[in-house]
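Q: Show me how the following folds:
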Amino acid sequence: MGLRSNVSQRQRRLGQELRKLREAAGVPRAEACRHIGIHTPHLSNIEAGRTACSEARLRALAAVYGCTNEPLVDALVEMSNATGKGWWSPYAKTLESRIIDLAELESAATAHRSFQWLYIPGLLQTPDYMRSLFTRTSPTAPVEVIEEYVNFRLRRQQALVDEPLPDYHAVIHEAAFHMKFVDREVMLDQLEYLVQLAHFPNITIQVLPFSADAHPATPGAPYTLLDAQVPELCTIHVEQPVASVFLGDQPHINRFATDFARLSSVSLASLDLTGQLGEGSLGLIHHLLYLMKEGRHAGP
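A: Model prediction:
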């Protein structure tokens, strides 16, 4: 079987998890290969995600490593059996691989925990907000390229309404609502859309106000924790200016999960917690809507 020229995040993560199991068990690569009848380079390529690992071979490796965590092994088998093909496949020829990887991860996630401090999270954006963002960040991009990115992000949003519904929890810093890269009408529509989304049973939106006693940039960048069927396979997507980063080691997962819980605890309560339109995060959004509408009537 030939080696993959392009390794997806899912394939890379599968190999990393198999390597973790082997190293945790203290089994040398050569010894593992002897047990299942393959050569050392073959296992090296499996652990690098460059070649596939059959279900029988994967389960045999787990047994060699003494892994008795059956839900984890079953989840790894499911990762191994996945084709990687989905609605995102036609975009793979024109969009960056990191965006394709993110879409595949989002489609399989059981829960999303997202923190943003400059923008509205991508899965909550309106089309016009997206266009403003893409146009400002890539001012020379042709209209058709901008529209392709808009269409792709809109299709990503389907992950929030596809069954089974994933839990989605966003903490958005208040600064994101005051950015001037979108005009007033676009932001008005965006805020009204957030109010609608806040009533979805699986969506929680909190605002981290300027007055909060918390520094928003503890990790240094916006991020999303994408939960999987088993906690060991949670993935952190960290947004960077040049290239996004995907993290899956337990120390990072623990750090980002703790940070998100801290930010959530000092943010304004969500609609689900207050039940009152005049309070909490939704109250602040309504207040911002009022100020923007008043400003519109007052003129520039």
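
Q: CA only for contacts and neighbour counts going forward, please
A: Fine.

Q: in the chain, which spans are helices?
A: 9-25, 29-36, 40-47, 55-64, 70-81, 97-108, 127-137, 143-156, 184-197, 250-266, 271-274, 280-298 (DSSP state H).

Q: so the third one versus helix 29-36, what angle?
A: What it means is helix 40-47. 100 degrees (axes from the mean of the first three to the mean of the last three C-alpha atoms, to 10 degrees).

Q: Centre-most residue in the protein?
A: residue 224 (4.4 Å; C-alpha atoms, centre = their mean).

Q: Relative to residue 155, how far out is it?
A: Residue 224 is 18 Å from residue 155, where distance means C-alpha to C-alpha, to the nearest Å.

Q: likewise residue 206?
A: On the measure of C-alpha to C-alpha, residue 206 and residue 155 end up 24 Å apart.

Q: Which one of the two is surrounded by more residues?
A: residue 206 (27 against 14; other C-alpha atoms under 10 Å).

Q: who's in contact with the more buried one?
A: Neighbouring residues of residue 206 by C-alpha atoms under 8 Å, 6 or more residues apart in numbering: 169-172, 264, 267-270, 281-282.

Q: Next, the structure of the following sequence, for comparison with the previous one:
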Amino acid sequence: MPPTNNPSYRQRRLGVELRKLRERAGLTVTQAGAHLGVNQGRVSMIETGRSALSADRVRGMASAYDCTDEALVEALGTMTGRRGRGWWEESRDHVPVALVDLAELEHHATALRVALVVHIPALLQTTDHARALFRSVVPPMRQYEAEHRLSHRVKRQGVLHRAVPPPYTAIIHEAALRMNFGGPSVARGQFKHLLDMSELPHVTIRIVPFGAEDFPSTGQSFDYVEGPVPQLDTVQLDSHHGACEFLDAETQLDKYRAVLDRMDTCALDPTRTRDFIRRLDRDL
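A: Prediction:
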């Protein structure tokens, strides 16, 4: 197969995980190639996500690397194939590539957990709220850029409305509810939407009030995307310059799991969260 010149994050992640298996086996790239019957250049292309693989090839590599973690191997097998099959590929020329990669991760997630301090989660925003948010960006977006972002965001939200959606948990700080993007009428629509979404069986929304004790000092918003096995989880961070950063090292995943666990202890339960949102709505 011809090489993939611009692999997606998911393709690169598959290569990274295969490299980890090789290194744990104590093999160099040259030695791995000899085991697999390919040259070292092919191994390097696989490990950078630039060579498409079959699930059978992944199993063969895992066997050559003496990996006995069957759950991990099967999960890696589901990450194979070439790019270009999902709806998100239509957005690749119109929105930042990292947002396309995030949409692909969300599509394949087994569960989604998000923690936000200043903004409403993207998958829970109304179109009016999202438009107001895009208008606040510095430097300003051109209108066509904002519309592409909005279209992409709405399509991303479809993951919560599939026949079999992933469990979704959003921990939102009170500050995000009080930002008032777009004015009171937009805020009321957003509050109603949060209440409606919170009634879905797979959606859990919890608010962290200003008075909560032991709130984690990180204060950073992030998405935690769960894979089919914990080793394939991913953390997505928003940066101040508008890009997405993906973290997948074991220590990083452990850190953000711990942050989520701490936030759980600070947040109101779902019933009290709905009461809290209703009070804010009445106070507008």
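
Q: neighbours around the residue lying closest to residue 100 of structure 2 once chain neighbours are set aside, how many?
A: Closest residue to residue 100 of structure 2 apart from its sequence neighbours, by C-alpha to C-alpha, 6 or more residues apart in numbering: residue 88 at 5.7 Å. Neighbourhood size, residue 88 of structure 2 [other C-alpha under 10 Å]: 20.

Q: quick one, what contacts residue 88 of structure 2?
A: 100, 103-104, 152.

Q: again, only using 7 Å
A: 100, 103-104 (C-alpha atoms under 7 Å, 6 or more residues apart in numbering).

Q: Equivalent analysis for residue 216 of structure 1, please.
A: Residue 216 of structure 1 makes contacts with residue 117, as judged by C-alpha under 7 Å, 6+ apart.

Q: contacting residues for the counterpart of the residue nearest to the centre of structure 1 in structure 2?
A: Aligned against structure 2 by TM-score structural alignment, residue 224 of structure 1 finds its counterpart in residue 223. Shown in contact with residue 223 of structure 2 (C-alpha under 7 Å, 6+ apart): 113-115, 235-237.

Q: How about residue 239 of structure 1?
A: 221-223, 245.

Q: ok, of those, which come out buried?
A: 222-223 (16 or more other C-alpha atoms under 10 Å).

Q: Please narrow the contacts of residue 239 of structure 1 to those residing in strands.
A: Judged by DSSP state E, strands contain the following of these: 223, 245.

Q: Relative to residue 69 of structure 1, which of the contacts of residue 239 of structure 1 is nearest.
A: residue 245 (27.5 Å; C-alpha to C-alpha).

Q: Thought residue 225 was touching that closest one, still the case?
A: No. Contact criterion C-alpha atoms under 7 Å: residue 245 of structure 1 and residue 225 do not qualify, at 11.9 Å.

Q: between those two, what contacts are shared?
A: What both residue 245 of structure 1 and residue 225 touch, as defined by C-alpha under 7 Å, 6+ apart, is the set residue 237.

Q: How far does stretch 82-89 of structure 2 stretch from one end to the other?
A: Start-to-end, stretch 82-89 of structure 2 (C-alpha to C-alpha) is 12 Å.

Q: Among the contacts of residue 239 of structure 1, find me the one that's closest to residue 176 of structure 1.
A: residue 222 (11.7 Å).

Q: Could you check what's spatially nearest to that closest one, not counting adjacent residues?
A: Closest residue to residue 222 of structure 1 apart from its sequence neighbours, by C-alpha to C-alpha, 6+ apart: residue 116 at 5.0 Å.

Q: The one you found and residue 173 touch, don't they?
A: Yes. Residue 116 of structure 1 is within contact range of residue 173, at 6.3 Å (criterion: C-alpha under 7 Å).

Q: Spit out the residues that contact these two alike.
A: By C-alpha under 7 Å, 6+ apart, no residue touches both residue 116 of structure 1 and residue 173.

Q: ok, how many other residues are close to the counterpart of residue 176 of structure 1 in structure 2?
A: In structure 2, the residue paired with residue 176 of structure 1 is residue 176, using TM-score structural alignment. For residue 176 of structure 2, the neighbour count with other C-alpha under 10 Å is 17.
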